[in-house]
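In: Sharing a model prediction with you, sequence too.
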Amino acid sequence: MEELEFENSPSKEIDEETLFIVTQTFKALGDPTRVRILHLLFQKECSVNEIADTLDIRQSTVSHQLRFLKNLRLVKYRRAGTTLYYSHDDEHVMLILKQMIDHACHS
């Protein structure tokens, strides 16, 4: 098996900010609703209404989860008139999510 190399030397401690970001990102990926939203946004850009309709989730729940994901910079948005369109904002996290989905489907 190939040995993993981290950007920072393995002998160094992880600084507090990095540790916080890593744990919050895993927390984000530990929630089924957020995983469903990220999976959808990996496929296409969507408005809150489109996310709510596609995933059959209340708009208030979608907005709450998007705010959490946006604060972690996992999603971004663009405004078109009065509508906000969301998309994923971190290829690294999306790769992790894809690998975990592939891993779960591999049986």
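Out: It's in. Numbering: from 1, shown residues only.

In: Going by C-alpha atoms from here, please, whenever you check contacts or count neighbours.
Out: Noted.

In: Quick check: which element contains Arg34?
Out: Using DSSP states H and E, Arg34 sits within helix 32-43.

In: Off-centre distance for the next helix or strand after that helix?
Out: Per DSSP H and E, helix 32-43 leads on to strand 46-47 as the next helix or strand towards the C-terminus. Strand 46-47 has its average C-alpha position 15 Å from the chain's average C-alpha position, going by C-alpha atoms, centre = their mean, to the nearest Å.

In: adding another structure so you can compare the two:
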Amino acid sequence: MPDDEQVHLAAEGFRMLADPTRIKILWALLQGESSVACLAELVGASPTAVSQHLAKLRLAGLVRGRREGTFVHYSATDVHVRALLAEALFHADHTDRDLPDHASGDLTAHVPAGGAAGS
């Protein structure tokens, strides 16, 4: 059984993923570092809204910022964020397309309808 702190942190991470804009922001950041302005354009939200989402994602430990002069470049924190988001999207794809479970438990062959997990 995980300890209470692990459970709390995991629940907080899932809570942060419970927003479509934050999922899009994380997906974009998994493709590489990005600024608020670029992310706003990619996800179709205002820079102010994206900044607020990034602040929450940063507090949850899902993204980090790297300051360069007056700009901050954001990226996903680590490979765990990629795996977490990929699994959530794979699950959504299975639900959306009513696909059967993976009989062997092998998830390596799965590619969601919208593209590869790493693309």
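Out: Received, thanks. Remember, it's a predicted structure, so these values are computed and weren't measured experimentally.

In: Output the contacting helices and strands for the helix holding Arg34 of structure 1.
Out: In terms of contacts (3 or more C-alpha pairs under 8 Å, 6 or more residues apart in numbering; DSSP states H and E), helix 32-43 of structure 1 is packed against helix 16-29, helix 48-55, helix 59-71, strand 83-88, helix 91-105.

In: how far apart are it and its match in structure 2?
Out: Once the two models are superposed, helix 32-43 of structure 1 sits on average 0.5 Å from its counterpart in structure 2 (mean C-alpha distance after the TM-score superposition for structure 1).

In: quick one on the thing from earlier: could I get the helices and strands packed on helix 32-43 of structure 1 as JSON lines with distance to Val35 of structure 1 and mean neighbour count?
Out: JSON lines is the format used below for those (distance: least, C-alpha to C-alpha, whole Å; neighbours: other C-alpha atoms under 10 Å):
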{"stretch": "helix 16-29", "distance to Val35 of structure 1": "6", "mean neighbour count": "13"}
{"stretch": "helix 48-55", "distance to Val35 of structure 1": "11", "mean neighbour count": "16"}
{"stretch": "helix 59-71", "distance to Val35 of structure 1": "10", "mean neighbour count": "16"}
{"stretch": "strand 83-88", "distance to Val35 of structure 1": "12", "mean neighbour count": "19"}
{"stretch": "helix 91-105", "distance to Val35 of structure 1": "8", "mean neighbour count": "12"}
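
In: if we compare these, which one ends up closest to Ile37 of structure 1?
Out: Nearest to Ile37 of structure 1 among the helices and strands packed on helix 32-43 of structure 1 is helix 48-55 (7.1 Å), distances taken as C-alpha to C-alpha.

In: how close does that closest one sit to structure 2?
Out: Following the fit onto structure 2, the mean deviation recorded for helix 48-55 of structure 1 is 0.8 Å by mean C-alpha distance after the TM-score superposition for structure 1.

In: Which one of the helices and strands packed on helix 32-43 of structure 1 lies nearest to Leu41 of structure 1?
Out: The nearest among the helices and strands packed on helix 32-43 of structure 1, by C-alpha to C-alpha, is strand 83-88 at 5.1 Å.

In: counterpart of that closest one in structure 2, which residues?
Out: Alignment of strand 83-88 of structure 1 against structure 2: residues 71-76, by TM-score structural alignment.

In: what residues does the matching stretch touch?
Out: Among residues not part of stretch 71-76 of structure 2, those counted as contacts by C-alpha atoms under 8 Å, 6 or more residues apart in numbering are 26, 29-30, 32-36, 62-67, 82.

In: Fine by me, we can end here.
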